[in-house]
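S.K.: could you look at this predicted model? Sequence included:
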Amino acid sequence: MPAILSNLRTTVHVALLLSVLYLGAYVVSGAIPVNDALWMGIARWTHVVSGIMWIGLLWYFNFVQIPNMPNIPDEQKPAIGKVIAPAALFWFRWGAAATVLTGLMVAGLRGYTVEVLSFGLAADHYLPQYSFIGIGMWMAIIMAYNVWFIIWPNQQIALGMVEADPEAKAKAGRTAMLFSRTNTLLSFPMLIAMTMAQTVFG
């Protein structure tokens, strides 16, 4: 067991294998039929896993890293900026992309991508579920846009990955922080749409 847990890649591979065996046992036994519902379940799982990676890191930045940076001695701050933050930002931005793409995949499998993205206006018959999920999806798309096109470019400047003078670094750091905080603000109502749509509308 220590050999598995000492290496993150091995841990993740074993976790995925356990997941496949767990689900596969129910499929092989016939308890879970191989049909559209199974593929929908797999799509939802990938969407949830991606979302946990994305929003988990968003909240790590906003609840842990940013508030505690002033408490870190100056001589230790380069370790955060040069090692921890770049690695976290890698998983953060790709988690955002995967969450949006798998969310669109789920909507596609349910057959209502156009309906939800149009808030139900493009539907033959409006259903409140369309606008409920659609608002959440657009919030997630806006958040992902912020990650890739505002937060990430500004973080590259702030962390010194791109050459810039101290004033530009400070400005970029503040811009990245404000848009990260914007995403935190949007994350709570967005998660209402993602977690409650199937239970309140069926």
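M.R.: It's in. The shown structure was predicted, so the numbers you read here are calculated from the model rather than taken from an experiment.

S.K.: when you work out contacts or count neighbours from here on, use the C-alpha atoms and nothing else.
M.R.: Fine.

S.K.: need the residue closest to the centroid of this protein.
M.R.: Trp54 (2.7 Å; C-alpha atoms, centre = their mean).

S.K.: show me what the longest helix anywhere in the chain is packed against.
M.R.: Identified as the longest helix of the chain according to DSSP state H is helix 166-201. Applying 3 or more C-alpha pairs under 8 Å, 6 or more residues apart in numbering; DSSP states H and E, one finds that helix 166-201 contacts helix 36-60, helix 128-146, helix 152-158.

S.K.: any idea how many residues pack against Gln129?
M.R.: Residues within reach of Gln129, counting by other C-alpha atoms under 10 Å, total 19.

S.K.: so the longest helix of the chain versus helix 128-146, what angle?
M.R.: Helix 166-201 runs at 160 degrees relative to helix 128-146, counting by axes from the mean of the first three to the mean of the last three C-alpha atoms, to 10 degrees.

S.K.: on that earlier part again, Thr11 is nearest to which of the helices and strands packed on helix 166-201?
M.R.: helix 36-60 (15.6 Å; C-alpha to C-alpha).

S.K.: what's the angle from that closest one to helix 128-146?
M.R.: Orientation note: helix 36-60 sits at an angle of 50 degrees relative to helix 128-146 (the same axes, to 10 degrees).

S.K.: which positions within helix 36-60 qualify as buried?
M.R.: For helix 36-60, the neighbour count (16 or more other C-alpha atoms under 10 Å) marks 40, 43-44, 46-48, 50-51, 53-55, 57-59 as buried.

S.K.: comparison target, given below:
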Amino acid sequence: MEAYVLDWVNLLLRWAHVIVAIAWIGSSFYFVFLDNSLTKPSAPDLVEKGVDGELWAVHGGGFYHPQKYMVAPKSLPPNLHWFYWESYSTWLTGFALFTVLYLYQAGTFLIDRNLYAWSPAGAIAAALGFLVVFWAVYDAICRVFGQREGGDRIVGIGVTITVILASWLACQLFAGRAAFLLVGAMLATAMSANVFFWIIPGQRTVMAQMKAGQPVDPVHGQRAKQRSVHNTYFTLPVLIAMLSNHYGFLYGAQHNWLVLVLVMLAGALIRHSFVARHKALVAGKRVPWEYAVVGTALIVALALWLAPAPAAKSASAAPPSFAQVRALVEQRCAMCHNEQVISKGVQLHTPELIAKNAQALYQQAVVLKAMPLNNATQITDEERSLLGRWYEAGAASR
């Protein structure tokens, strides 16, 4: 019953997390597009009001005319919408989901004793440490170098190196599936912390200066803009890291840390291509699609690198007998899928149940390589191949 309840909690938290993440990332993408698509106003009344950029758009049967004040308007509007709950809700639901699935079940999902045999408490502390330490290092890099001339390039290099080191270390300490998710959570934590510690406080400071009749310090807007841009570059790497836990061929690869780094780099390059596109269209320049091309080429190269070797055409590749399959399932799978332990609602302790769940066996153990979880039973590639040949030959139970 506990496993059933956890499945429901997992489902509902995942659903909520996806909903609020769509809202947050969608608004982030929109405002980055808006900032990079604004044109200088020509109307005297807009110039008089202090409007620095404007955009005309059509959507949903109506016309929209958003305007941006570079520092702040001359007076505060009566109705001012804030964008922060999308960020906070995404982090809170994501952390709750991470807690329920990985921290609460650390011995199963967080630890791979073939990599590092430590206690659940130690693994949990280290996982939480990843979130805190990365934010501290990233924030320090931004504080020290962010306001210098050419600082954006230095920050970009520093953050990239930090992410690479964190990805390598996570894959040495945690189960591959957890390591990928942890790196994504690490970046997502930095994104939400940017909103909580810099973007929103900066906006509140600007409002306080306006209410007090003081000159508005433009540094608050500059810092908020810098962190907002970082957030938009983090989005695609975070998304692929989060989705990766469904694909064992990624986190189960021999050099999985490098796979993670490359696939996140591909996402960042593709995102940069779209950010640069907005600027190029406004300036009437060529759209730099080469970044997206390089990102796509990286994904193709990864797919080729991770592709399984073709099965050898020999007598040994003949469909195995069901007795071989049953012996394999009893050794590698049945300990978590039997009459007493019914993991994910699947049982494999009789010939009929093995045949009934043949497709699930094939998908999880052969195609995705997601099972056995963390390869706890040490199934080999040859054994996965045996299951594959059995399924592709019809998966007969006799």
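M.R.: Arrived safely. From a predicted model like this one, the values you see are computed outputs, not experimental measurements.

S.K.: which residue is most remote from the mean position of the second structure?
M.R.: Largest separation from the mean C-alpha position in the second structure: Pro44, at 45.2 Å (C-alpha atoms, centre = their mean).

S.K.: quick one: contacts for it?
M.R.: Counting by C-alpha atoms under 8 Å, 6 or more residues apart in numbering, Pro44 of the second structure touches no other residue.

S.K.: with distance to Ser180 of the first structure added, can I get the helices and strands packed on helix 166-201 of the first structure in a markdown table?
M.R.: Supplementary listing: those in a markdown table, determined by distance: least, C-alpha to C-alpha, whole Å:
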| stretch | distance to Ser180 of the first structure |
| --- | --- |
| helix 36-60 | 7 |
| helix 128-146 | 8 |
| helix 152-158 | 10 |
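
S.K.: run through who's touching stretch 161-176 of the first structure.
M.R.: Surrounding stretch 161-176 of the first structure, the residues in contact under the criterion C-alpha under 8 Å, 6+ apart are 150-152, 154-160.

S.K.: now that Ile4 of the first structure has come up, it's in contact with Thr11, right?
M.R.: Yes: A contact is recorded between Ile4 of the first structure and Thr11 when judged using C-alpha atoms under 8 Å, the distance being 5.4 Å.

S.K.: the more surrounded of the two?
M.R.: It is Thr11, of Ile4 of the first structure and Thr11, that has more neighbours when counted by other C-alpha under 10 Å, with 16 against 13.

S.K.: tell me the angle the one helix or strand that one maps to makes with helix 36-60.
M.R.: Here Thr11 of the first structure, judged by DSSP states H and E, is contained in helix 8-29. What separates the directions of helix 8-29 of the first structure and helix 36-60 is an angle of 150 degrees, with the same axes, to 10 degrees.

S.K.: the second structure: matching residues for helix 8-29 of the first structure?
M.R.: Mapped onto the second structure using TM-score structural alignment, helix 8-29 of the first structure covers no residues at all.

S.K.: what about that helix, distance to the chain center?
M.R.: A distance of 22 Å separates the C-alpha centroid of helix 8-29 of the first structure from that of its chain, computed with C-alpha atoms, centre = their mean, to the nearest Å.

S.K.: now do that helix: which elements does it pack against?
M.R.: Packing partners of helix 8-29 of the first structure (3+ C-alpha pairs under 8 Å, 6+ apart): helix 2-5.

S.K.: neighbouring contacts of the helix it packs on?
M.R.: Contact partners of helix 2-5 of the first structure, identified using C-alpha under 8 Å, 6+ apart, comprise 10-11, 14.

S.K.: what's the closest of the helices and strands packed on helix 166-201 of the first structure to Pro86 of the first structure?
M.R.: Put simply, out of these the one that sits nearest Pro86 of the first structure is helix 152-158, at 8.5 Å, with distance taken as C-alpha to C-alpha.

S.K.: so which bits of the closest one are buried?
M.R.: For helix 152-158 of the first structure, the buried set under the neighbour-count rule, 16+ other C-alpha under 10 Å, comprises 152-158.

S.K.: go on, stretch 136-143 of the second structure?
M.R.: By neighbour count, and taking 16+ other C-alpha under 10 Å as the criterion, the buried residues in stretch 136-143 of the second structure are 138-139, 141-142.

S.K.: helices - which of those land there?
M.R.: Reading helices off those with DSSP H, I get 138-139, 141-142.

S.K.: so which of the contacts of stretch 161-176 of the first structure comes closest to Ala25 of the first structure?
M.R.: Where the contacts of stretch 161-176 of the first structure are concerned, and distances follow C-alpha to C-alpha, Ala25 of the first structure has its nearest neighbour in Trp152, at 41.6 Å.

S.K.: under the alignment, what does that closest one map to in the second structure?
M.R.: Checking with TM-score structural alignment, Trp152 of the first structure has Ile200 as its match.
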